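S.K.: Predicted model, plus sequence, below.
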Amino acid sequence: MSDEHLHHLDNPNATTPPPRIELVSSVPSPPPMPGNAEAMTIRVVLPPGSEGNPPHRHTGPAYGYMIRGEMIFELEGEPERVVKAGESFWEPGGDRIHYQDANNLPDAETEFVVTMFGVAGQPMLIPVSAEELEARRDRRAPRP
């Protein structure tokens, strides 16, 4: 971690130990924000074995942190991956399709928190039609 990411100030009057702060992730170039952006933070709990949402997109970027469990996460153009408790994920939103956000555990819940920057007044999740998925099939990374 570079000095620019240190998030601690010395407090000479402190009577307790300083906070423990750890950089979980950063995005080097902020993705474009939609006009009239609204920030919202949501908590998602996926039941054991849940397939999550069908393919969708968001009007702006989303940043998430896994509290517990494991999620299969797949964005257009990237191979699917498993995000585990204590790890983070992000997506740029806009035109990119979010294919998967499934619970990777058949016998336990998965929970994460995500902050999204979307267009105010528009849905948080915009479904992608079967026709569009077929038309963009070549943009999906090979599946395991």
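M.R.: Looks like it arrived, so ask away. In this text the structure is predicted, and so the values were computed from the model without any measurement. Residues are numbered from 1 along each chain as shown.

S.K.: can we go C-alpha only for contacts and neighbour counts from here?
M.R.: Fine.

S.K.: ranges for the strands of the chain?
M.R.: Here the chain has its strands, by DSSP state E, at 37-46, 56-57, 62-68, 70-75, 81-84, 88-91, 98-103, 110-119, 126-127.

S.K.: Can I get the ones you listed in a markdown table including distance to residue 21?
M.R.: Output for the strands of the chain, formatted as a markdown table (distance: least, C-alpha to C-alpha, whole Å):
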| stretch | distance to residue 21 |
| --- | --- |
| strand 37-46 | 20 |
| strand 56-57 | 32 |
| strand 62-68 | 15 |
| strand 70-75 | 23 |
| strand 81-84 | 19 |
| strand 88-91 | 15 |
| strand 98-103 | 27 |
| strand 110-119 | 18 |
| strand 126-127 | 35 |
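
S.K.: Of the ones you listed, which is nearest residue 25?
M.R.: strand 88-91 (6.6 Å; C-alpha to C-alpha).

S.K.: which helices and strands does the closest one pack with?
M.R.: strand 62-68 (3 or more C-alpha pairs under 8 Å, 6 or more residues apart in numbering; DSSP states H and E).

S.K.: next, the one to line up against it:
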Amino acid sequence: MAEPVTRVTLLEQSLAEQITAAVQVRRITMQPNVVGGRHHHNGPVFGAIEAGSAVFQVDGGPETLLRAGDVFYEPAGVLIDRFDATSEGVTFLGYFLSGADESPTLTPGPPTA
């Protein structure tokens, strides 16, 4: 007989010295072939793909194809090279962490020192 509840850790990410005062959850839908463009965030972002797929790349690292059920992490202040919808489009939940009196922001291009 199957266990009544199972738990599987999909992602574990430490957040060095991150003070989180708020979390904003957004459902974001990108139409087929939409290119998200290089960008960065002022706080860490966690996400889960609900439907479709996207090509994901962080700071020159390997490109990853994210599909429904996959999770991802975008560190604060780090260049996100790609978050591009494939030909099927993508819908995902984004969990945006922010500090006190901050709003989550997406800024085009690389972070400046």
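M.R.: That came in fine, so what should we check first? Model, not experiment: these values are computed from the prediction.

S.K.: who touches the equivalent of residue 92 of structure 1 over in structure 2 in this structure?
M.R.: Residue correspondence to structure 2 (TM-score structural alignment): residue 92 of structure 1 is matched to residue 75. Residues in contact with residue 75 of structure 2 (C-alpha atoms under 8 Å, 6 or more residues apart in numbering) are 41, 43, 44, 45.

S.K.: mind checking what residue 65 of structure 1 lines up with in structure 2?
M.R.: By TM-score structural alignment, residue 65 of structure 1 lines up with residue 48.

S.K.: okay, now residue 58 of structure 1: neighbour count?
M.R.: Residue 58 of structure 1 has 24 neighbouring residues, counting by other C-alpha atoms under 10 Å.

S.K.: I figured it was touching residue 115, is that so?
M.R.: No. Assessed by C-alpha atoms under 8 Å, residue 58 of structure 1 is found out of contact with residue 115, at 11.6 Å.

S.K.: Any idea how many residues pack against the residue nearest to residue 78 of structure 2 when sequence neighbours are not counted?
M.R.: The shortest distance from residue 78 of structure 2 to any non-neighbouring residue, by C-alpha to C-alpha, 6 or more residues apart in numbering, is to residue 40 (5.7 Å). Neighbour count for residue 40 of structure 2, taken as other C-alpha under 10 Å: 25.

S.K.: Return the distance of residue 91 of structure 1 relative to residue 62 of structure 1.
M.R.: Here residue 91 of structure 1 is placed at a distance of 5 Å from residue 62 of structure 1 (C-alpha to C-alpha, to the nearest Å).

S.K.: Actually, residue 114 of structure 1.
M.R.: Residue 114 of structure 1 is 7 Å from residue 62 of structure 1, by C-alpha to C-alpha.

S.K.: mind checking what residue 51 of structure 1 lines up with in structure 2?
M.R.: Match for residue 51 of structure 1 (TM-score structural alignment): residue 35.

S.K.: okay, now its match: neighbour count?
M.R.: Neighbours of residue 35 of structure 2 using other C-alpha under 10 Å come to 15.

S.K.: Contacts only, for it.
M.R.: By C-alpha under 8 Å, 6+ apart, the residues touching residue 35 of structure 2 are 82, 83, 84, 85.

S.K.: Distance check, it against residue 28 of structure 2.
M.R.: For residue 35 of structure 2, the distance to residue 28 of structure 2 - C-alpha to C-alpha - is 14 Å.

S.K.: what does residue 54 of structure 2 give?
M.R.: Distance, residue 54 of structure 2 to residue 28 of structure 2, using C-alpha to C-alpha: 12 Å.

S.K.: out of these two, which sits in the more crowded spot?
M.R.: The neighbour count for residue 54 of structure 2 versus residue 28, taken as other C-alpha under 10 Å, is higher for residue 54 (29 against 12).
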